[in-house]
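Engineer: can you look at this prediction? I've put the sequence above it.
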Amino acid sequence: MSVYDSEEVERVASNFKLNSKVVGIERFGSGHINDTFRLRMEDGGVSYLLQRINHHIFPDVDGLMNNIDLVTTHLKSVLKNEVEDVDRYTLTIIPTNEGAKYLKAASGDYWRVFILLDGTKSYDIVETPKQAFSGGTAFGRFQKQLSTLDATQLIEILPNFHNIDFRLSNLRKAMADDKVGRLSEVVDLLSYIFEREERMRRIIVMAKNGDLPLRITHNDTKFNNVLLDQDDNVRCVIDLDTVMPGYIAYDFGDAIRTIINAAAEDEKDVNNVVLNVPLFQAYTEGYFSEAKDFLTEKEIESLWYGVLLLPYMQAVRFLTDYIEGDRYYKVHYADHNLVRTNTQLKLVKELEAHEEQLIDILHQSLVNQ
C-alpha cells in the first residue's frame, strides 16, 4: 500500500511522542522502498519524518529497528564528545507513546518516526571533487565511529547481500533452468564472468582465513545517503536500513562504483563508460582522512578487491535477472538488464585497465594523511 490520505497519516503520527501538534503533511524524498512523509509541527520548530517500513523487503522489522537503535545510540555516545548537539549529526528514533521503536498499525503496516535533519542537502550524482571528498569523509567517519561497536550485536538484515558465492550460485541456477531461452545470447558475457570468479572471491577468502575483522557496514553507500551542510561539508549518513555486519571493502567498493563511472548505470553505448579518476582520488582521500585511524593492513589491501568486486557483482545480479526473465529489477525495455550488465562489465574492464594507477592513488592517499 503506497497511497495514503493526510488524515490517515495524521492518525498514525498521533501514536508517536511528537513535541507538538501536526499542522502539515507532505510527501518527502525520492526513495523507492519506504513511503516517507514530512510532518510540520505547530510550533514551527523540529519537523519529523514518518515512514512506512516496507516489510516485504525487510520482513524482520523488529531486527531492523534494533539494528538502527544500536547504531544510532552508539553514534550519539561517540558524538557527545565531539559536537554540542548530537541530534544534528545522526538519526534519532522517536518512540511511540508506549515507548516502542515502531508502530504496527491495524492495517498490518509498520511505521516509524525520525527527527528531520533540517538545513541539509544531498546529491544524487557526485559533481565535484569536494563533494566526492565529503562522501569519502562521511563513510570513513561512519565506519570509524562504529568500529568500537561489536558487529555481532547486529543481525544480518539481508542475508548474503554481498556474498559473491551466493550471487554466482544464483546465476548458475538461472543458467541451468534457462526458463525464457536467453542463455544462448549471453555466452560471451558468462565466459568473462567465470574467468574472473576466483579473483572476485578474494574478500570472502580473506575473511574465511581470519584476515578481515567483521565490521558494521552501511551496505548502500550511494552518494545521496550522505547529508551535507550548505557548504558541502558532512553532516550525517542516513538510510540505515541495510546497516549490518560485513566487511569494509564492500562499502568502499560500492561507493566507488557509483561515483567513478562517468556514464549512467544503463548506458547503452559502453564507449561512454570511462573512469572519473579525480573523483576516485578525492573520495579516497576523504575516506582515509577518517578511516586510517582504525583500518588494519589487510583491510587496506582488501579495498581494491572491493572496487573490482562491486560492479562485477552487480553485473552478475543484472545478468541473472535477465536470464530469469526480468523478475527482480524493473525494466523499461526488452534488454534493459542486458544493457545494465554490459555497462557494469565495461566498468570492470576499465578498472582492470587502470589498476596500477588506481592502486597507486589508494596508497598515496593513505600516505598523505
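Structural biologist: Yep, that arrived.
Engineer: drop to CA atoms for contacts and neighbour counts, all remaining ones
Structural biologist: Noted.
Engineer: could you pull out the helices for the stretch 1-150 of the chain?
Structural biologist: Ranges of helices within the stretch 1-150 of the chain are 6-13, 61-79, 129-146, based on DSSP state H, counting those that start in this stretch.
Engineer: and the angle for the second one with helix 129-146?
Structural biologist: The reference is to helix 61-79. Interaxial angle of helix 61-79 relative to helix 129-146 (axes from the mean of the first three to the mean of the last three Cα atoms, to 10 degrees): 100 degrees.
Engineer: again with the first one
Structural biologist: For the pair helix 6-13 and helix 129-146, the angle between their directions (the same axes, to 10 degrees) equals 40 degrees.
Engineer: next, the buried residues of helix 6-13.
Structural biologist: Buried residues in helix 6-13, counted by 16 or more other Cα atoms under 10 Å: 9, 10, 12, 13.
Engineer: another one to put next to it:
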Amino acid sequence: MQSLANISEIVANFNCNADTASLKSFGSGHINDTYFLKNNDAIGADYLLQRINHYIFTNVPALTDNMCLVIDHLKVKVNATDPAKADKEVMTLIPGRDGKYFYQDKNGDYWRLCHFLSDTKSYDVVETEKQAFEGGKAFGKFQCMLADLNPTLLYEVIPNFHNISTRLAALQSAVEEDIKGRVNAVKTQLDLISQYAEAMQYFQQPEQQALLPKRVTHNDTKFNNVLLDSNDEAQCVIDLDTVMPGYVAYDFGDAIRTIINTTVEDEADMDKIQLNFALFNAYTQGYLKEAARFLTEVEVNSLIMGVLLLPYMQAVRFLTDYINGDTYFKIKFDGHNLQRAKAQLRLFELLQADKDHLHNTIIKQTESIKKGAKLAI
C-alpha cells in the first residue's frame, strides 16, 4: 500500500480533485495495483488510480496511446447514438498537467487516473444467465464498435501474447532450467500439455492465418472486466491495457473460460470444476447478438478453438510461472500458480470432451441470429 504522502504527490500531477485521504485498495487484478479515491467535490465523479506494472507492460506510453485511440473511437460511436451514455459506457482517462495520460514518479513507476463508474459491479464468478448474456453482449458490442478501426494503428503491447507456440517454448525453457527444482512435481501436468500441444497451435497454422482477419481485440476478457449496472445489465468494458491486434476467438475463448467454469479459476478441488452449459449458451447468445454484425463465417468457425485454447494457454502460463519461481502473476500462497494451472487443465479437459456440442451451439445460435436479424455473415 502506498503512503498518503506518495499518493498526494502522484495525484497532484493529474487534473483532478481527489481526496487522497480516502485511498483504499480496489479490485482483484493480478498485474496492476489499483486504488479508489473519493472526489473532494461531492457531485463529481470519484477516481481509480492505477500503478501500471511496467515490468510486464514495458512501453507504457505506447500502451496509453492504444487506450486513448480505442477510447476515443468508442466514445465517437456511443455519442452518435446517445451522447448522455458516452461517459458511462466508455472509460474516461484523466489527463496529467503535462497533457499526458500517465505520470512517471521519481521511482520510475507509472501511474494513470480514470473516472470511477459509480453504481456498477463486477463478478469474478457469473451467477445468473442474465449476467452471462449481458457479458457476452458487452464484449460483442465492444468488438463490433471497433471492427472499423484499423488494427495496424495499435502497438502490440505484449508481443505474441496469445501465441501458444511462444508460450510452449517459454515453458520448455523453464523446464530445462528448472531454477527452483519444481519440475519433477509437475510431470502429470507437463504430459497433458504435451499431448495437446500440436492441436492447440491452430492459430499459428499458415492456412488459418491466411483466412482469419486481425481485429482490434481486448485480449483479457475475464468476466470481471465487464461492469454491470444495478440491474445486472452491461454498462462498460474496462481494463484496456491489452487492447491490440488479435483474433476475435481469443476474446471469446477467454470470456468462456471464466463464464462456463462453475467455480473460481484457481479452484483447489478439481471435482468442483464443471461446465455450466446454461451460462455458455447465454453468453454466446449475447455475444453473437452484437458480433454477428461483422463476423465472417471463418471467424465463427474459429470460436470453438478459442474456447479450447485459452484455458490451455492459461495453464501453460501459470505452470511456467510456477516453475520459474512465481515472478509474473501475483500469488497469495506457495503453490498458488500450480493450483491455478491444475484448475485450468481440468477445465480444458472438460471442454475438450464436449467441444462438438459447444461448437454446434455456436453454429446454431449464429444461424438463428442471421435468420432473425437478416444479417449476412
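Structural biologist: Right, received. Where do you want to start? A quick note: this is a predicted structure, and the numbers were derived from the prediction, not measured.
Engineer: just to revisit the earlier point, how about the helices of the stretch 1-150 of the first structure in CSV, adding distance to residue 51 of the first structure?
Structural biologist: Formatted as CSV, the helices of the stretch 1-150 of the first structure follow (distance: least, Cα to Cα, whole Å):
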stretch, distance to residue 51 of the first structure
helix 6-13, 10
helix 61-79, 12
helix 129-146, 23
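Engineer: deepest of those helices, which one?
Structural biologist: With neighbours taken as mean count of other Cα atoms under 10 Å, these reach their highest mean count in helix 129-146, at a mean of 24.
Engineer: give me the contact list for that helix.
Structural biologist: Identification of contacts with helix 129-146 of the first structure by Cα atoms under 8 Å, 6 or more residues apart in numbering yields 71, 74-75, 78, 126, 215-217, 221, 223, 226, 228, 232-237, 248, 259, 278-280, 282-291, 293-294.
Engineer: inside strands: which ones of those residues?
Structural biologist: Judged by DSSP state E, the contacts of helix 129-146 of the first structure include 215, 216, 217, 226, 228, 234, 235, 236, 237 as members of strands.
Engineer: check contacts around the fifth one.
Structural biologist: Yep, that's residue 228 of the first structure we're talking about. By Cα under 8 Å, 6+ apart, the neighbours of residue 228 of the first structure are 120, 121, 122, 134, 234, 235, 236.
Engineer: ok, how many other residues are close to the last one?
Structural biologist: Spelled out, that is residue 236 of the first structure. 21 (other Cα atoms under 10 Å).
Engineer: over to the second one?
Structural biologist: Number of residues near residue 121 of the first structure (other Cα under 10 Å) recorded here: 16.
Engineer: which of the ones in strands among the contacts of helix 129-146 of the first structure are buried?
Structural biologist: By neighbour count, with 16+ other Cα under 10 Å, these hold 215, 216, 217, 226, 228, 234, 235, 236, 237 as buried.
Engineer: just the closest of those to residue 48 of the first structure, please.
Structural biologist: Nearest to residue 48 of the first structure among these is residue 236, at 15.9 Å by Cα to Cα.
Engineer: in contact with residue 352 of the second structure, which residues?
Structural biologist: residue 308.
Engineer: find the nearest non-adjacent residue to residue 101 of the second structure, please.
Structural biologist: Nearest residue to residue 101 of the second structure in three dimensions, chain neighbours excluded: residue 95, at 4.5 Å (Cα to Cα, 6 or more residues apart in numbering).
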